[in-house]
Structure formats: C-alpha cells, structure tokens
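> dropping the sequence and predicted coords here.
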Amino acid sequence: MKNLTSMLDIQKADTSKIDQVDFNNLVFGQVFTDHMFECDYKNGSWQTPVIKPYGNLSMPPSARVFHYGQAVFEGMKAYKDQDDQIWLFRPEENFNRINKSSERLAIPEFPKEYFFEGLETLLKMDSAWIQKGFGNSLYIRPFVMATEAGVSASPAGEYKFMIICSPAQAYYSGEVRVKFSEKFSRAADGGVGYAKAAGNYGAQFYPTNLAKEEGFQQIVWTDASTHEYLEEAGTMNVFFRIGDKLVTAPTSDRILDGVTRKSVITLAEDHHIDVEVRRVSVQEILDAAKSGELKEMFGSGTATVINPILGFGFKGEKYELPKIEDSYAKFFKDTLMKIQYNEAEDKFGWRHQVK
C-alpha cells in the first residue's frame, strides 16, 4: 500500500482530554478522542487529508447534506490486546461498504490508501484511548457528507469525509424484546436499504418509539410488499434458531450486508452448525414459537456484537423464548470477541494489526 504519512497534514492537540474521562462509566457514543480525520472533495478530487484536534465544523446552512440527505457512514471498532497491540476486525469490509453506500447516493468513492493511512495514523495518535480489557474498545465512525452550498436538487460537487472515535465499554442494552412490524418497513426493493445512509436510521426512530410505548425495545422489520417476511432487527441483522438450525434472511437491496452477520454465518459453518440463508416468514416463527421449536433469536452488529432477544410480539400477542445455558448467541459472541481481542486463533484472517 502506498504510504501517505508524508501527505497527511497532522495537527496535534496541545493537551489531551483523556484525564477527564471516567472509562468505567462511559455512555456509548458521547465521549470522543483528542483527534479526528478530515478530507475534503472539491474541484473533482479528494484534497490533502488532515488529522487535527476534535472540534466543531463550520458549514453553510445551505450545505446540501441538510437538504437532500447525501450522507453515509460506517461503524467499526479498534481493540487492544494484553501486549498493547491494536487490532481492527475486517476493516476492508467497512471500507468497501462505505464506498458502496456512497455510490448509491452519488457520492464520489474515497481512496483506499487515504482511508487506511488516515485511520491507522489516527488510532496510533489516540492509542491511549483504546483501553485494554475484554469488552473495552474504541468505536470508530467514518462518514461522508455533502458540503457544497446550494439548494438545487442535484448531487453536490463538494464533500467532506471524516473519521471520529469514541471509547466504548462492553455494550449491554438490557433485556431486549422486539415487535414484528405489521405496517412500517425499513426499506423497499430498489431503495437504499443495503446502504448505510443516514436517512435510513432517522426513519426508524418514529416506529421504534411506538413499539417502545408497547413495552418493546426494538422492531423486527418486515418486507415492504407483504409484511409477511422478517428482515432486520432495529439496526441489527437478525438470526433465528429453530431446533438446532440457524436461519437468517438473505442480503438484498433492502437488507444491510452486516460484517458481524457474515462472520456469524462463517463461524456456524466452520463449527458444523446447520445454517440456512433464506426468507423467514412471520408465520414460520409464530409456528415455531408455539411448538417450542424456536429456541433463540439474536441480533448481530458492530456495537453489540451479538444481542440476545428474549421475546417478541405480533398482533397483540407476546411470546417468550426459553433461557438456554449453552446458547448459540453466547457461543458466537465469545468466539468473535476472542478473535477480535487476539485471544484466539484467527484462521480466517479477519484481524488487521495497526502497526
């Protein structure tokens, strides 16, 4: 890979904020490290990347991101092992996906060498923010948005690519019960569901709030055409264990190609767990729950890794799942995290060391 360190404009913070942070009581995504990565696109090309102190941006109110929603993002994590080595987990997947998302929103592709050189330099500069210990990590948020001034309905000619980082503890969202959506959909055929477009997430908040009023924490979205097939759980991909078989919906232009999701599928196959990637109907899960064949449901994603789902609701009925000691959810979470923290063999080559 071409080394661009000499091309990075590095502006170090005068002092660090790290001694003001209580790492034992972090609220996810609310504390940010000393530095951030920034690169502007104008005149048809990406400019010199900059790493500078974390701080506010100055943008015109007519910046197109505010009017036409040209914004996509990614979620990644950095981990520190007991020898103070820094690791990323399948970062090329995130890089490829942010460019895939950008393409769908007519945003220019970001150069691979800029992304990795900028990200790794940023992580080394703020390495003290990556706390050791199983469950501790640094959440990484790359994103790109349209910054050109103007309110005409057309793609922007200027953009800003950024990376900001936030220290995180083991993510625990409490007991999670979900509602199967009867009316609302996350995405439709031909839409932007497969992209990590900012608007996808903003559109989820209202129906999720309605579900919370009924005592649920998340929604499992159903297909836009018939509402007969289950697709994603909130901001996570979702898995169902029917008997000893693991089932999950296929990716499509409606469903995000989750990095954790594809890792779970690979691990399942490697450990001879029967896994099927196919459409999953609401009726199939209702029948499995009533017969006792539905053993588990869990979501997968970067922030949570694996999030067990304890029950679900549909059309006014509520269903509880059994509590299983040797659950698939626990197995996948433990296995993935040991790989991420360099505590287990990485036979798939998923770890990426920041040197």
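Structure's in. What do you need?
> make it CA atoms for all contacts and neighbour counts henceforth
Will do.
> and residue 160, which of the three is it?
Secondary structure, DSSP: H, G, I helix; E, B strand; the rest coil: residue 160 is strand.
> give the contact list for it.
Listed by C-alpha atoms under 8 Å, 6 or more residues apart in numbering, the contact partners of residue 160 are 38, 39, 40, 41, 144, 145, 146, 147.
> roughly how far does residue 252 sit from residue 189?
8 Å (C-alpha to C-alpha, to the nearest Å).
> ok, back up a step: closest to residue 265 out of the contacts of residue 160?
Nearest to residue 265 among these: residue 144, at 29.4 Å, using C-alpha to C-alpha.
> residue contacts, the closest one?
Neighbouring residues of residue 144 by C-alpha under 8 Å, 6+ apart: 71, 72, 73, 159, 160, 161, 162.
> ditto for residue 353
So residue 353 contacts 85, 86, 87, 88 (C-alpha under 8 Å, 6+ apart).
> next one: residue 150
Contacts of residue 150 (C-alpha under 8 Å, 6+ apart): 62, 63, 64.
> run the last query once more with 10 Å
60, 61, 62, 63, 64, 65, 67, 156 (C-alpha atoms under 10 Å, 6 or more residues apart in numbering).
> and the comparison structure, right after this:
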Amino acid sequence: MEEEQVIRTDLCSSGKEKPQADQLEFGRIFTDHMFLMDFTDDKGWHDPRIVPYEPLSIDPSAMVFHYGQSVFEGMKAYRTPDEDAQLFRPQRNFKRMNHSNSRLCIPPIDEAFALKALKQLIGLEKDWIPEAEGTSLYIRPFIISTEPYLGVSPSSHYKFIIILSPVGAYYKEGINPVKIAVEHEYVRTVKGGTGEAKTGGNYAASLKAQELAEDGIAQVLWLDGVDRKYIEEVGSMNVFFKIDGKVVTPALNGSILEGVTRNSVIQLLKYWNVPVEERRLSLEEVVTAHKDGKLEEAFGAGTAAVISPISQLVRGDKHLEINQGKTGTIAKRLYDTLTGIQYGKIQDPFDWIEKVEDVQQETLKASS
C-alpha cells in the first residue's frame, strides 16, 4: 500500500454472551468481530474493514480448496493486573507471515498496517480477553487464495483475515511434563519444502503420526526427512535439550519453523548467561547423553503452551525418563519469566510488549 488506508468498521447489532473461564476450550469460541482485507492484482491489498464475525462466502472453485495456498499465524493478547491489554512481540509474527507469504507465492502484507488493524480489533474486543489466571485471547491472522480457478498457479485474489478466540489456561493444574514419542515412519517436512513457512499443509501432514501415537503420548518428536536421525521439532513446537549444562536446540535449516517463543527463549538464556547452542542435534546424541547421565532437561517452546516440559522420550519399547519426570529448573524459570512478561507482572527488559489502546464503539460508529 502506497498510502495508509482507513479501516472501515461495521459493528454487530448485539454482542454474543461471553463464556465463563471454566467453559473455555482452545479455538471453539470466537469474538463478535473480525478483520478482513482483500487483494486483487489490479488493486493490491484494499478495503480493510472490521465486520461482525460470520461465515465467509467463497466460490467452490477458490484455489485455496484445491491447492492449499494459505498461511497463518498464532499469537495472544493478555490482560494485565491493571486491566490493560497487551501483545507479545506481534511484529515478529507479521514478519514471519511475510516470510511464509514469500514461500507460498502470496503477496506481502504491510506489517505496520497489519499491527494497526490488529490493535484496533483487539481494542474493540477488549472485554473478550478473559480475566482468570492463565487465560488469554488467542489471535489467528491468516491469508487464503480466493480466485475461482482450477489452474495450478499462484492465485490473483486473496483474503487477509484476523479472528480472535478467548482461550483457557493451557496447564489447568500448573506446568505439566508430558511424554513424547520419537517418530520414525513419517516426516514433517524437508529442507526445500515448506517447513519454515507456517502453512496449513504442514499441519495436515503431521496428523497421521499423532493419530497413531499410543495412549498417554502428548506429541511426537520429528526427525529430519533425509537421514531420519537429526531432531527437528516436537509436535508443532520448537524443542530444547539441556545437556551437560548447555541448552541445545536444532539450528534453523530450511525445514524448521522459526518460532517467536524459540527466539525469546534463546534471548533469555543469553541474558541469564546460560550456555545455549543452535546446531544440528542427533537423536543418538540425546540417547547417549541420557545414558551418561548428562541429559538434564528437555522441553518444547511455542505460543500455546509457552514452555512444555518433556518427562519421557518413548522410542519403541524404550522409555527414556528425563529429570525423574519432573519439570526442570530452566524450563520452570523460562515459563515463569515469559508468562510474567506477557501478563505484565514482571519487567520487560527486551521491549517485547506492545500495548493496546481501548477503542470506543462510538468512535468507530462515527468513522463507519
């Protein structure tokens, strides 16, 4: 966009009843409004608007249904003790969305304008941010290809949409270590594929392994798609191992998604002078470290859970228990610090927080 456009607003006539904290499930309930913007080759991105949340009307031949040209992001808005609303590093999410756009041949969005639109939407829907401990407002920006055409080529029409969903605490009884199964048959993606982009096809391809995992297994540990021996991700999260005093995470290699939480964890560890390495890490190195008593902790890192400690690695009939199945000190410190910053309970030394101003509905009606 060469010049910033005005965000048109169309408010719903009556709001939905807001759920109680104990009724919240992830991604089941949505707020009263959503943001939309359209793209066509002749106009570029245009007609930004906030409208009532409702079903989309899309042609059955829209290319997203047939060739999967889509990207999405995930982040949260948090309510502080002072009743303010704030975001955690949203600029990085929109920057990553443009990285995904490039890989999927989707035209880039204006990141600053997208953040402005998000703030306006959240400012309008602030009352939807739940107040109970550990709850938040999940944010799902996404782009889909909408051109009605069955030819295999990049679409010329797109929709950029942001929807909001109040969500409960990921850990209802405190941070909880989980069992992880090492996946040997299926792969998530390979270098040169779409692994470093946040696109729906990556997640569809991961479902089979999770479906086949035995009871009690929370997620699967993905190995690389070529040698089948180097660790990449755990479920839909980045993964970290503390080995002999050093925290090690797989280096970004073209098939691993660059997580915002991953980046934040690395920055915090360096800030605390905890040794941290980004490098290629084999499963056998982890198994050997466990055998030698040097595998001290393991945990996943992502938006939904923030930090998810790993209690066991299940490899066939072998169960590698980590830290006696308990949450490690580094994982707990990271979780407490990240959530403390996100909810405005502790100081933010990195300037990660983005405040959201209240939006009065009367002001929006005047600008509609």
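Right, received. Where do you want to start? Since we're looking at a predicted model, the values are computed, not measured.
> in ChimeraX, how would I select the buried members of the contacts of residue 150 of structure 1?
Those of the contacts of residue 150 of structure 1 that count as buried under 16 or more other C-alpha atoms under 10 Å are selected in ChimeraX with:
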select :63,64,65,156
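> can I get the contacts of residue 150 of structure 1 in TSV including distance to residue 347 of structure 1?
As requested, the contacts of residue 150 of structure 1 are exported to TSV (distance: C-alpha to C-alpha, whole Å):
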residue	distance to residue 347 of structure 1
60	49
61	49
62	49
63	46
64	44
65	41
67	46
156	43
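> residue 329 of structure 1: which of the contacts of residue 150 of structure 1 is nearest?
Once C-alpha to C-alpha is applied, the member of the contacts of residue 150 of structure 1 that ends up nearest residue 329 of structure 1 is residue 65, at 38.1 Å.
> can you give me the neighbour number for the nearest residue to the closest one once chain neighbours are set aside?
Nearest residue to residue 65 of structure 1 in three dimensions, chain neighbours excluded: residue 146, at 4.8 Å (C-alpha to C-alpha, 6 or more residues apart in numbering). The tally of other residues near residue 146 of structure 1 (other C-alpha atoms under 10 Å) stands at 25.
> next one: residue 243 of structure 1
12.
> any idea how far the equivalent of it over in structure 2 lies from residue 286 of structure 2?
Counting by TM-score structural alignment, residue 243 of structure 1 corresponds to residue 244 in structure 2. To residue 286 of structure 2, residue 244 of structure 2 is 11 Å away according to C-alpha to C-alpha.
> need the residues touching each of those two.
Taking C-alpha under 10 Å, 6+ apart as the contact rule, residue 244 of structure 2 and residue 286 both touch 292, 294, 295.
> residues of the host helix or strand of residue 266 of structure 1 that come out buried?
Per DSSP states H and E, residue 266 of structure 1 falls inside helix 259-270. Within helix 259-270 of structure 1, the residues scored as buried using 16+ other C-alpha under 10 Å are 259, 260, 261, 263, 264, 265, 267, 268.
> surely the fourth one and residue 349 touch.
It stands for residue 263 of structure 1. No. Residue 263 of structure 1 lies out of contact with residue 349 (C-alpha atoms under 10 Å); the separation is 11.4 Å.
> shared neighbours of the two, anything?
residue 90.
> leaving aside the residues adjacent along the chain, what's closest to residue 223 of structure 2?
Nearest non-adjacent residue to residue 223 of structure 2, counting by C-alpha to C-alpha, 6+ apart: residue 231, 4.6 Å away.
> no wait, residue 315 of structure 2
Counting by C-alpha to C-alpha, 6+ apart, residue 315 of structure 2 lies nearest to residue 182, which is 5.5 Å off, once chain neighbours are set aside.
> what's near enough to touch that neighbour?
Going by C-alpha under 10 Å, 6+ apart, residue 182 of structure 2 touches 209, 213, 219-223, 231, 234, 283, 313-316.
> next: residue 225 of structure 1.
Counted by C-alpha under 10 Å, 6+ apart, residue 225 of structure 1 has contacts 185, 188, 189.
> and which of the residues you listed is nearest residue 298 of structure 1?
Of those, the one sitting nearest to residue 298 of structure 1 (C-alpha to C-alpha) turns out to be residue 185, at 19.5 Å.
> you'd agree the closest one is in a strand?
No. Secondary structure assignment (three-state DSSP) places residue 185 of structure 1 in coil, not in a strand.
> for it, give me its contacts.
203-204, 207, 219-225, 227, 231-232, 254.
> a markdown table for the residues you listed, including secondary structure?
Formatted as a markdown table, the contacts of residue 185 of structure 1 follow (three-state DSSP):
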| residue | secondary structure |
| --- | --- |
| 203 | coil |
| 204 | coil |
| 207 | helix |
| 219 | strand |
| 220 | strand |
| 221 | strand |
| 222 | strand |
| 223 | coil |
| 224 | coil |
| 225 | coil |
| 227 | coil |
| 231 | strand |
| 232 | strand |
| 254 | coil |
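> mind giving me the ChimeraX command for buried ones among those?
To isolate the buried ones among the contacts of residue 185 of structure 1 in ChimeraX, judged by 16+ other C-alpha under 10 Å, type:
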select :204,207,219,220,221,222,223,224,227,231,232,254
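> which single one of the contacts of residue 185 of structure 1 is nearest to residue 331 of structure 1?
Nearest to residue 331 of structure 1 among the contacts of residue 185 of structure 1, with distances taken as C-alpha to C-alpha, is residue 232, at 21.0 Å.
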